[in-house]
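In: Just to be clear, the model below is a prediction. Sequence and coordinates:
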Amino acid sequence: MFKVLITGGAGFIGSFLAHKLVANGNKVIVVDDLSMGRLENLADINDKIVFYKHTVCDEQFMHDLLLKGDFDYIYYLAAVSSVADSVVRPWYTHLVNQESVVNTLEFIRANHLPIKKFLFTSSAAVYGNAADFPKTEDSHVDPLTPYAIDKYASERYTVDFGRLYGIPTVAVRFFNVYGPRQNPNSEYSGVLSIVTKCLKEDKPFTLYGDGAQTRDFVYVEDVVDALIKISTETDEPAVYNIANGDETPLIDVIHTYEDIARKKLNIIQKEARQGDISKSRADVSKLKKIGFEPQWSLHDGLSNYWKYYSEN
């Protein structure tokens, strides 16, 4: 049994990770200020975890927790996870998405905390519209927003703290993650959670651009399995893409979902938003080299998502 800290553990991906780690027999501690996460995401395991409603920006709280926690693994998912929000609130985003990360790494370094792995969750947003395609971990980066800038800086801090100070670290870049428990009620939600809500409630969906923008969608259960494998089965500080390795135009995804739901989506078209990326696809050969293969096709993932949302 390992002691595991998940920051942002009441969020969409964090809560799935918490469930999986608990099921695997680990002791899980979650820190989340619930600004984006939800307690109901952890309801099934509430009696099996330790939960702190707190911001990761509180240095004293985090230092005390790290010092007393004796953690084996730290999964750093706490973030302002919205590109649009970072454009509106760049300084606040920076405090959460970079300052808190570096502060945690520095405390681990200065106090020689004997962790097995610190895993930081970055984003495909760091690639921006750089011409390299598909995106490998060594591709050019072109961060277009405060969100992407902070994510890239924090992943570099994570990897280089590993290389400079011998701390076992790793960083991952999420592409478009979707699945149950994704919060559709925020205007900053993942696009598929908003599509799901609009389909279910027969509400109009706002499509920014012409729908030709492509994304590499990956189901949340595949993401969690990849996180655990990367944190436990890699040795060198590095960055890994987490994705399916596919490229699908958003409008095609919508049509597939309409077929699954047997409903037509009412689409309102608007101009593309500033900072939105036109094409996105991951090269996942590095992830496959450590033995990971995604198990969920887009159709199967959407079918499971629709079933969950229809029943809840």
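Out: Cool, got the structure.
In: going forward, measure contacts and count neighbours with C-alpha atoms only.
Out: Noted.
In: Is the closest residue to residue 299 other than its chain neighbours in a helix, a strand, or coil?
Out: Leaving aside its chain neighbours, residue 299 sits nearest to residue 256 (7.3 Å; criterion: Cα to Cα, 6 or more residues apart in numbering). Following DSSP: H, G, I helix; E, B strand; the rest coil, the label given to residue 256 is helix.
In: Looks to me like residue 155 is in a helix.
Out: Yes. Counting by three-state DSSP, one finds residue 155 located in a helix.
In: ok, second structure coming up, stack it against the first:
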Amino acid sequence: MRVLITGGAGFIGANLCAYLTGFPGVRAVVALDDLSTGDAANLAGTSAEFVEGSILDRPLVAELVAAADTVVHLAARPSVPMSLADPVASHEVNASGTLNVLEACRRNGMHVILASSSSVYGDIAMSPKHEDLATRPLSPYGASKLAAEAYALAYGTAFEVPVLPLRFFNVYGPLQSAEHAYAAVVPAFVDAALRGEPVTVFGDGEQTRDFTYVGTVVRVLADAAWRRVVSDTPVNLAYGSRVTVNELAVMLGEVLGTPLVTRHIAARIGDVRHSQAACERLTRLFPNVDPVPLADGLKHTVAWFDRTLNSVGNV
């Protein structure tokens, strides 16, 4: 099996490349990334072939898809705040870029696994959020991911493209960047704590999130690619945890052996209050994947950040 991973030098993509290059039956892994948020250094130690380029480059996408057996489409312009700053750019990459990938897959009869987002739900009060709920995104990012997901499902119906749209929730773990203003909460907290700085909490910290360790996510993606899992409905990729940001800070303090110092600032526009997945559809499709518990995932994540900071400090 030859796997093409768009966004392959990014956080999730590079973890998947590392996992798949040791996966029985995988002959080759190709990572396509424009390095706007990814880093080619993330692929060090893997045998993945790196191709620098964009999913907006239709001839390049067509060429790479034609040589693959399965496509894992992770490339995106991430983050709610980035989409508020430039909605058009988010649409172009997340919606139009996805359409380019789907068109190439349609021409080649290619299986495609697509990363959607829990942000498509918006701030619907019901919890946990199941896949049949109405979608009401609060940000251009959420709207662009919903458009991508809708295109995938439409291609599945109209052109019989074998598709699997997965709604990612709050994925965390090694290789996740804390170096930009829109960093996700786990890497932002871990990086600040290891540097001896206060961690920033938006709002009162009582917002809840469904955290999923990246190792769990890549096991699902690898299994989906190997078995060519398809679905004519979206599938949540999270396991139903419900943890407040304040509780996360306490847990990280326990891992680090010292309480985190927090500072609260105003809540961000576009952030949802509560996010928790219903996981029945996921566990039915992937019964052999057991999620890594949050406490264990945080230990792995802290250890990776600690090694990274020490390595940089010793250069």
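Out: Looks like it came in fine. Everything numeric in this text was worked out from a predicted model, so none of it was measured.
In: Next, the TM-score between them, please.
Out: Laid over one another, the chains give 0.94 as their TM-score (TM-score structural alignment, normalised by the length of structure 1), with 304 aligned residues with a Cα RMSD of 1.4 Å.
In: re earlier: counterpart of the residue nearest to residue 299 of structure 1 in structure 2?
Out: Alignment note: residue 256 of structure 1 maps to residue 251 in structure 2; criterion TM-score structural alignment.
In: What separation do you get for its match and residue 300 of structure 2?
Out: Going from residue 251 of structure 2 to residue 300 of structure 2 by Cα to Cα, to the nearest Å gives 13 Å.
In: From residue 174 of structure 2, how far out is residue 260 of structure 2?
Out: As defined by Cα to Cα, residue 260 of structure 2 lies at a distance of 20 Å from residue 174 of structure 2.
In: and residue 138 of structure 1, what pairs with it in structure 2?
Out: Using TM-score structural alignment as the criterion, residue 138 of structure 1 maps onto residue 132 of structure 2.
In: residue contacts, that match?
Out: Applying Cα atoms under 8 Å, 6 or more residues apart in numbering to residue 132 of structure 2 gives no contacts.
In: tell me which element it falls in.
Out: If you go by DSSP states H and E, residue 132 of structure 2 is not part of any helix or strand.
In: what separates it from residue 78 of structure 2, distance-wise?
Out: Applying Cα to Cα, the value for residue 132 of structure 2 to residue 78 of structure 2 is 24 Å.
In: Next: residue 122 of structure 2.
Out: The value you get for residue 122 of structure 2 to residue 78 of structure 2, if Cα to Cα is used, is 16 Å.
In: So which of these two has more stuff around it?
Out: Legend: neighbour count by other Cα atoms under 10 Å for residue 122 of structure 2 and residue 78, higher for residue 122 (21 against 17).
In: corresponding residue for the more buried one in structure 1?
Out: Aligning on TM-score structural alignment places residue 122 of structure 2 opposite residue 128 in structure 1.
In: And for its match, nearest residue in space, chain neighbours not counted?
Out: residue 142 is the one closest to residue 128 of structure 1 (Cα to Cα, 6+ apart), at 4.7 Å.
In: Isn't the one you found up against residue 127?
Out: Yes. Residue 142 of structure 1 lies in contact with residue 127 (Cα atoms under 8 Å); the separation is 5.1 Å.
In: can you pull out the strands in structure 1?
Out: Using DSSP state E, the strands of structure 1 run over 3-7, 27-32, 49-53, 73-76, 117-123, 169-174, 176-178, 205-208, 214-215, 217-219, 239-242, 248-249, 267-270.
In: Need the counterpart of residue 99 of structure 2 in structure 1.
Out: Aligned by TM-score structural alignment, residue 99 of structure 2 pairs with residue 102 of structure 1.
In: That match: neighbouring residues, count only.
Out: A count of neighbours around residue 102 of structure 1, defined by other Cα under 10 Å, yields 18.
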